[in-house]
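Participant: Need a 3D model of the sequence below.
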Amino acid sequence: MELWIPITIGAAFCQNLRTAMQKHLKGKLGTTGATFVRFGYGVPFAVLYAAVLHTVFGYPLPLPNATMLIAGALGGLAQILGTFLLIHLFAFRNFAVGTAYSKTEPIQAALFGFLVLGERISLAAAVCIVMGIAGVIVISLARVPLTVSAVLRSLAGKPALIGLASAAFFGASAVAYRTASLSLEGTGVPMQAAYALVYATSFQTIAMAVWMVIREPDQLRASLSAWRSAVWVGASGVAGSIGWFTAMTLQNVAYVRSLAQIELVFTFLASWLVFKEIIAKSEILGCVLIVLAVLGIILLR
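Facilitator: The predicted model follows:
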């Protein structure tokens, strides 16, 4: 099995943990604060990881270059905007369609990857990507009344547009991060990913802190006051990000982000096995489609 596959699955699991904790903090901090803690409390863990790679395992520290600085900053801004929009979706009563649209990220990542890096995907992989997204959409809409009028209103409504925009920002950030990491070639994949991660996370923290000082100082104070919970968001978020950056350094972004859809399977397994929640038949169908898509990406690409 290629190394990027277990790394991506591990990253998806960590992201699942981070999302659960971030949703809990959303009720205490609001959208901006819940977005900030993902980055602000993650910086120390990212720096520690890079330091261990350098001092313990002997990976050389890269020299910053213009491509890394620009791509990392653009990726950081795009991820902030994508995260903000995704969290903002929960303010809408009919957010399910928007959330489904936000999961079109693999298609948008494939497009950005082609435009920016010239990366192509096979026909079999494209079919698997579409199948995985179909599974995500089936799950997202499982508990929504699917009348014709409701579907038509939802498809062009504000949540749908926000979801599409969120996916576009996440797809763009993934490609930007791969560009930044690849530009550090020669220092080893783990260090390339770690160095790009430290830079991007630090940039995000500074950018959001400045914004919050000027526009939302109460959110910054609340984020600092909630450090006992927020530090775990930062730790799990960086654990996932280490996986994403490393996997995207090794492999085409579209494949990595498609395989990452397995996160939803983890979510439903936890709901069923841990919380004893009842799972709808359509949600089971969606999980099956995602699993088939993941297997297809691994075996057929």
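
Participant: When you work out contacts or count neighbours from here on, use the C-alpha atoms and nothing else.
Facilitator: Noted.

Participant: Which of the helices or strands spans the nearest residue in space to R257 that is not next to it in sequence?
Facilitator: Once flanking residues are discounted, R257 sits nearest to P106: 5.4 Å by Cα to Cα, 6 or more residues apart in numbering. Using DSSP states H and E, P106 sits within helix 105-117.

Participant: List the buried residues in that helix.
Facilitator: E105, P106, I107, Q108, A109, A110, L111, F112, G113, F114 (16 or more other Cα atoms under 10 Å).

Participant: what packs against it?
Facilitator: helix 123-140, helix 158-182, helix 253-259 (3 or more Cα pairs under 8 Å, 6 or more residues apart in numbering; DSSP states H and E).

Participant: Let's see this one next, to set against the first:
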Amino acid sequence: MISSPIWLPATLMAGGMQAWRTAVQRRVGKSLSINGAGLVRYLYGLPFALLMLAAYRLTFPAPFPSVGGLFLLFCLAGGLAQIIATNLLLMAFHHRNFVVGTAYSKTEAVQSAILSFLLMGERLSAPSLCGIGCGVGGIMLLSTGGRRMGPLDFLKALGQPAALYGIASGFFFALTAIGIRRAAQEVGGSDPIHAALIVLAVTVALQTVMQGGYLLLRESGEMRRVLASWRVSGQVGFLSAAGSACWFTGFATAPVALVRIVGQVEVAFTLAFGHFYLGERMKRSEAVGLMLVALGVILALAGAL
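Facilitator: As a prediction, this is how the structure comes out:
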């Protein structure tokens, strides 16, 4: 059920910020390990998450809601799933280019639809389901990287590391969305932005402890490089916190699968960043795939409105 129209602009903003953050984070990842590159978004994002929550509460004063153990459990589960998903996505980048690695992970739209139905009973309209199919088709076309591939070639490509890491990343991103939505529901209240910012602050704090603790135990020397990269990593942290605030607002106010379908506009931003920021050329198949993704988003919106 859609509880507020704010989910749409929040989701569109989230897509743009996530593409920007991922592009910057990939550059950071060239000098850090996978776990180090993953930590920067939480360690440097936490101050911004806390600042956004404090600023919002000062602007719109309200009693702080009482939350229980389930809230923390859902924040922990969603945060851990996001850590795994992010690391898998960074691993995919090591095998294919920025655009293709992201494209594989965006199968999360169809995975979110299946998981949210099985775990939460959320249903979508027929146009929205058609939008999922269209969007996934466009993403699969993007995933070919401009090569001519028949059905058999495509099936073989799905067994490559980039595909496996990307699809697994999409699965855990879908679990992240479900965990965050359930955490926001535990907060309750009539202000979804307030709930989303509370979930964000708690989740990022837990993620910082989890991944930071792992890094100190297993890659202690990497922590020094993470701290030394503060100039660029600070940008990652800000973009991550701002983008997550938008994502979490979407998850708090609309079905998970619908948010993820519309969130596929991130692919358009990804192509733009891949072309202008990372110097990767856009191929004809990527342009066609992008149009299919856009059509999928339009169908999803038609089914939701």
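
Participant: overall similarity of the pair, as a TM-score.
Facilitator: Once superposed, the chains reach a TM-score of 0.92 (TM-score structural alignment, normalised by the length of structure 1), with 301 aligned residues with a Cα RMSD of 2.3 Å.

Participant: show me where the stretch 201-305 of structure 2 has helices.
Facilitator: 220-228, 230-253, 256-262, 266-276, 284-304 (DSSP state H, counting those that start in this stretch).

Participant: which of those is buried the deepest?
Facilitator: helix 256-262 (a mean of 30; mean count of other Cα atoms under 10 Å).

Participant: so that helix matches what in structure 1?
Facilitator: The alignment of helix 256-262 of structure 2 onto structure 1 (TM-score structural alignment) covers residues 253-259.

Participant: what residues are up against the residue opposite W244 of structure 1 in structure 2 once aligned?
Facilitator: Superposed on structure 2 with TM-score structural alignment, W244 of structure 1 falls opposite W247. If you count contacts by Cα atoms under 8 Å, 6 or more residues apart in numbering, W247 of structure 2 has them with A10, T11, A14.

Participant: Which secondary structure element is home to the equivalent of A77 of structure 2 over in structure 1?
Facilitator: Aligned counterpart of A77 of structure 2 in structure 1: L74 (TM-score structural alignment). Following DSSP H and E, the helix or strand that holds L74 of structure 1 is helix 66-88.

Participant: From the contact counts, what lies against that helix?
Facilitator: Secondary-structure packing of helix 66-88 of structure 1 (3+ Cα pairs under 8 Å, 6+ apart): helix 4-40, helix 158-182, helix 189-215.

Participant: about what we covered before: and the residue nearest to R257 of structure 1, what's its match in structure 2?
Facilitator: Per TM-score structural alignment, P106 of structure 1 is aligned with A109.

Participant: Quick check: Q108 of structure 1 vs K276 of structure 1, distance?
Facilitator: From Q108 of structure 1 over to K276 of structure 1 the distance is 35 Å, taken as Cα to Cα, to the nearest Å.

Participant: S154 of structure 1 too?
Facilitator: In terms of Cα to Cα, S154 of structure 1 sits 30 Å off from K276 of structure 1.

Participant: Just want to know which of these two has more residues nearby.
Facilitator: The neighbour count for S154 of structure 1 versus K276, taken as other Cα atoms under 10 Å, is higher for S154 (19 against 10).

Participant: quick one: contacts for the alignment partner in structure 2 of that one?
Facilitator: Using TM-score structural alignment as the criterion, S154 of structure 1 maps onto A157 of structure 2. Going by Cα under 8 Å, 6+ apart, A157 of structure 2 touches A163.

Participant: Look up how far T86 of structure 2 lies from A157 of structure 2.
Facilitator: Per Cα to Cα, A157 of structure 2 is found 22 Å from T86 of structure 2.

Participant: Stretch 180-197 of structure 2: end-to-end distance?
Facilitator: Per Cα to Cα, stretch 180-197 of structure 2 runs 11 Å from first to last residue.

Participant: contacting residues around that stretch?
Facilitator: For stretch 180-197 of structure 2, the external contacting residues (Cα under 8 Å, 6+ apart) are 49, 52-53, 56-57, 65-68, 70-72, 74-75, 78, 199, 245, 248-249, 251-253, 256.
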